[in-house]
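**Student:** Just the structure for this:
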Amino acid sequence: MSKVRIGIIGCGGIANGKHLPALKKLHEEVELVAFCDIIEEKAIKAKSEYGTEDAKVYTDYKELLKDKTIDAVHVLTPNRSHSFITIDALNADKNVMCEKPMAKTYAEAKEMVETAKKTGKILTIGYQNRCNPESLYLKEVCKADDLGEIYYAKAHALRRRAVPTWGVFLNEYEQGGGPLIDIGTHALDLTLWLMDNYKPKMVVGTTYKKLGDQKDCGNAWGDWDQSQFTVEDSAFGFVVMENGATIVLESSWALNTLDVREAKTTLCGTKAGADMVDGLRINGVKFNKQYVIKPDLNASGVDYFDGVASTPADIETRTYIDAITKGTELRVKPEQALVVTQILEAIYESAKTGKPVYLAD
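**Tutor:** Prediction:
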């Protein structure tokens, strides 16, 4: 097919920091022909830096979707609007790359999946941490059954003092939550993907806002506005899968800890284990002796395309475009992202009610 014509809905930080630079590298295969943001200046700026000469600017995404020449859109808005913009785009015959998390609620995410199936359009979610060198290598380890049955795992998303103070990150209405839905979602997605286990049975969760009301907290991005801090500052989940496996999810923007790890996982299997504490480490026992292996991931062949080093965002974008143009398999399937949202919602519900949430009979 000719170049994929793409429209961008939401021209804020994630668009400029991740998606637009990655799409620009594929200029021989894609054209950025439309930019939409409720703040028109942001759309104009994105067009000037990344768009075609005749690219159009919109403040209403529904007007953008009327353009029948657009093949695909990137939905890069706050979490609240992921679902209805994606559903409208799919119904307008557009393929969709939607930023994480899939949606605020399981019901919204499920409708996104159902709409993609109904329309036959491609839908994927922006979980680029699957494309890190450690993740790609560890996935091959898991596929080869080198770890055996993975029955215990930890999903790590811990920051000591890194509360995002810009945009609407602190706004529960717009985002649906704080660190759990923001960065915990990456760690959980990565862990489920590596385990290849998408059947949760029961969830217990706790959320805390212990530091969000404090001042002078040494935040990486400066002091936050306490009056605007309407989400949790840390959240934790205990997930039991149908096959009996256990996942512990830990997430924080602000926590008194030195165990800082973000978008990382720890896997414990019957044959061996793996973690991402100091790069990728694989541990086990051989010839009656314990061992630790650290693969050299600096060599080419892990996260490279055509001999050129690629960022996780580059790989994510390449996979999405190839799915459109070549019909190749998506790296992140919407049905997988749906389960992530289901578990996150259950953690919030459990934290609110003080009771376990049962997801399977």
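
**Student:** For the rest of this, base every contact and every neighbour count on C-alpha atoms.
**Tutor:** Will do.

**Student:** Tell me which residue lies nearest the centroid of this protein.
**Tutor:** A centroid search over the chain (CA atoms, centre = their mean) returns Tyr127, at 3.2 Å, as the residue closest to the centre.

**Student:** That one and Ala187, how far apart?
**Tutor:** 9 Å (CA to CA, to the nearest Å).

**Student:** quick revisit: which residues touch the residue nearest to the centre of the chain?
**Tutor:** Residues counted as contacts of Tyr127 (CA atoms under 8 Å, 6 or more residues apart in numbering) are Glu99, Lys100, His186, Asp189, Val332.

**Student:** and the first one, how many neighbours?
**Tutor:** Read that as Glu99. 22 (other CA atoms under 10 Å).

**Student:** Which positions in stretch 47-63 come out as buried?
**Tutor:** Judged by neighbour count (16 or more other CA atoms under 10 Å), stretch 47-63 contains these buried residues: Lys47, Tyr50, Gly51, Ala55, Lys56, Val57, Tyr58, Thr59, Tyr61.

**Student:** Would you do the same for the sequence below? I want to compare the two.
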Amino acid sequence: MVLKVGIIGCGGIANGKHMPALSKIEEVEMVAFCDVLEDRARKAKEDYGTSESLIYTDYQELLLNKEIDVIHVCTPNNTHAEISIAGMKLDKHVMCEKPMAKTSQEAKEMIEAQVETGKKLTIGYQNRFTTAATYLHEVCKAGELGEIYLGKAHAIRRRAVPTWGVFLDEEAQGGGPLIDIGTHALDLTLWMMNNYKPKYVVGNTYHKLSQTKDAANAWGSWDPEEFTVEDSAFGFITMENGATITLESSWALNSLDIGEAKTSLSGTKGGADMHDGLTLNGEDRGLLYEKKIELETGGVDFYDGAGSDPAYLEARSWIDAILNDTPPIVKPEEALVVTEILEAVYESAKSGEPVFLKKEAKK
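**Tutor:** The predicted model follows:
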């Protein structure tokens, strides 16, 4: 069986991840490309489609195409829910790029549509598919770290502010580094801990470096007038079972302790961190140990192992879930909790007060 896929949003993430990964899967044919900029959709068709592939500038017209089985939503955050819900109601399975939605209410409405229609819905957290993450997840599932009561979600860039698209637009995106890269680190941490029950959140956001003119930056200086989102954000999350998660994110921070989509874990039997590859630690017979995991599978200069690209593995897993009618690796209910926590960090930063997510029982 060949699944016919429509791409909605043919910008950076579609070209950098979704379309290249899907092009490697035999059971997939990209038959439609949609973007508000027609030239971008046309270029996507040239690169990844066929002569019969269709071009759209209105996603609603694409969704009316009954031949399309699956859509990939690669648009700004404030359109994720609207497009995903419409897609499911028109009989499409939906892969939506992270974060799930701009708000938790929108994310809940996406889940309601998924339940109502029975279509599959997943969110693009491809970092679960790195070698380090899949290995560590197996370690956690096996209980080798014991009860994990401390998690640290790391997403720190020293100077790497994205200056294209709508990344700096709070209205379109809902936030800056927290919702952009912090979301990946938080997803990994919750997944490893298998803990999706936050109790309350305390957060702070900062606009300390965003107004710097002629700033050093990986993609060239940003325009301070366009930089309407935070440049860094930090959260402290207490879970219902008493576990603690710290969340740190930045696009611009005077720090050398940098790293994206990484987690550190502390449990009753051992710990792990992803700062320099993957290292496990613990105590054995009264002595402390560190165990460095060799993540490369090659062993010879010209071969580094096959099938290890996280983007491909994410797409392959997603297509398999549809073909085999199995749950996707990234479940929408899990992605909802990520969005709830991110939203609570922003709310706490504005109010200066903790935000409670656990519903206290009435006395």
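
**Student:** Just give the TM-score of the two.
**Tutor:** Both chains were compared after superposition, and using TM-score structural alignment, normalised by the length of structure 1 their TM-score is 0.97; 353 aligned residues with a CA RMSD of 0.8 Å.

**Student:** I'd like to check which residues are in contact with the residue nearest to Met19 of structure 2 when sequence neighbours are not counted.
**Tutor:** Closest residue in space to Met19 of structure 2, ignoring its immediate chain neighbours: Tyr48 at 6.7 Å, by CA to CA, 6 or more residues apart in numbering. By CA under 8 Å, 6+ apart, the residues touching Tyr48 of structure 2 are Met19, Pro20, Ser23, Met30.

**Student:** Identify the residue of structure 1 aligned to Tyr48 of structure 2.
**Tutor:** Using TM-score structural alignment, the partner of Tyr48 of structure 2 in structure 1 is Tyr50.

**Student:** For Lys56 of structure 1, see how far away that match is.
**Tutor:** Tyr50 of structure 1 is 12 Å from Lys56 of structure 1, by CA to CA.

**Student:** how about the strands in the stretch 1-150 of structure 2?
**Tutor:** Remark: strands assigned in the stretch 1-150 of structure 2 by DSSP state E, counting those that start in this stretch are 3-8, 28-34, 54-56, 70-73, 93-97, 121-124, 148-156.

**Student:** Return the most buried member of those.
**Tutor:** strand 70-73 (a mean of 27; mean count of other CA atoms under 10 Å).

**Student:** does the counterpart of Ile247 of structure 1 in structure 2 sit in a helix or strand, and which one?
**Tutor:** Ile247 of structure 1 maps onto Ile245 of structure 2 when the alignment is built from TM-score structural alignment. Assigned by DSSP states H and E, Ile245 of structure 2 belongs to strand 244-250.

**Student:** Would you mind getting the average deviation of the helix or strand that comes right after that strand from structure 1?
**Tutor:** The element immediately downstream of strand 244-250 of structure 2 (helix or strand, assigned by DSSP H and E) is strand 259-267. Here the mean offset of strand 259-267 of structure 2 against structure 1 after fitting is 0.4 Å, by mean CA distance after the TM-score superposition for structure 1.

**Student:** now strand 259-267 of structure 2 and strand 148-156, what's the angle there?
**Tutor:** 170 degrees (axes from the mean of the first three to the mean of the last three CA atoms, to 10 degrees).

**Student:** And strand 259-267 of structure 2, how far out from the chain middle?
**Tutor:** 15 Å (CA atoms, centre = their mean, to the nearest Å).

**Student:** what's the matching range in structure 1 for that strand?
**Tutor:** Residues 261-269 of structure 1 are where strand 259-267 of structure 2 lands, counting by TM-score structural alignment.

**Student:** got a list of contacts for that stretch?
**Tutor:** 129, 147-159, 183-184, 186-187, 190-191, 273-277.

**Student:** Ok, stretch 168-183 of structure 2 next?
**Tutor:** Here stretch 168-183 of structure 2 makes contact (CA under 8 Å, 6+ apart) with 76-78, 98-99, 102-103, 153-155, 162, 166-167, 226-234, 247-251, 260-261, 338-339, 342.

**Student:** number of nearby residues for whatever residue of structure 2 lines up with Ile324 of structure 1?
**Tutor:** When structure 2 is aligned by TM-score structural alignment, Ile324 of structure 1 is paired with Ile322. Neighbour count for Ile322 of structure 2, taken as other CA under 10 Å: 18.

**Student:** doesn't Lys120 make contact with Ile322 of structure 2?
**Tutor:** Yes - counting by CA atoms under 8 Å, Ile322 of structure 2 touches Lys120, with 7.2 Å between them.

**Student:** shared neighbours of those two, which are they?
**Tutor:** With CA under 8 Å, 6+ apart as the test, Ile322 of structure 2 and Lys120 both reach His93.

**Student:** before we move on, back to that, which among the contacts of stretch 168-183 of structure 2 end up buried?
**Tutor:** Buried by 16+ other CA under 10 Å: 76-78, 98-99, 102-103, 153-155, 162, 166-167, 227-234, 247-251, 260-261, 338-339, 342, out of the contacts of stretch 168-183 of structure 2.

**Student:** which residue numbers in structure 2 go with the longest helix along structure 1?
**Tutor:** With secondary structure taken from DSSP state H, structure 1 has its longest helix at helix 334-353. Alignment of helix 334-353 of structure 1 against structure 2: residues 332-351, by TM-score structural alignment.

**Student:** Quick one: average offset of that stretch versus structure 1, please.
**Tutor:** After superposition onto structure 1, stretch 332-351 of structure 2 sits on average 0.3 Å from its aligned residues (mean CA distance after the TM-score superposition for structure 1).

**Student:** If you count neighbours, what's buried in that stretch?
**Tutor:** For stretch 332-351 of structure 2, using 16+ other CA under 10 Å, the buried residues are 332, 334-349.

**Student:** Could you do stretch 8-18 of structure 2 as well?
**Tutor:** Within stretch 8-18 of structure 2, the residues scored as buried using 16+ other CA under 10 Å are Ile8, Gly9, Cys10, Gly11, Ala14, Asn15, Lys17, His18.

**Student:** what's the closest of those to Tyr206 of structure 2?
**Tutor:** Gly11 (28.1 Å; CA to CA).

**Student:** The aligned partner of Ala103 of structure 1 in structure 2: how many residues sit nearby?
**Tutor:** Under the alignment by TM-score structural alignment, Ala103 of structure 1 pairs with Ala101 in structure 2. A count of neighbours around Ala101 of structure 2, defined by other CA under 10 Å, yields 30.
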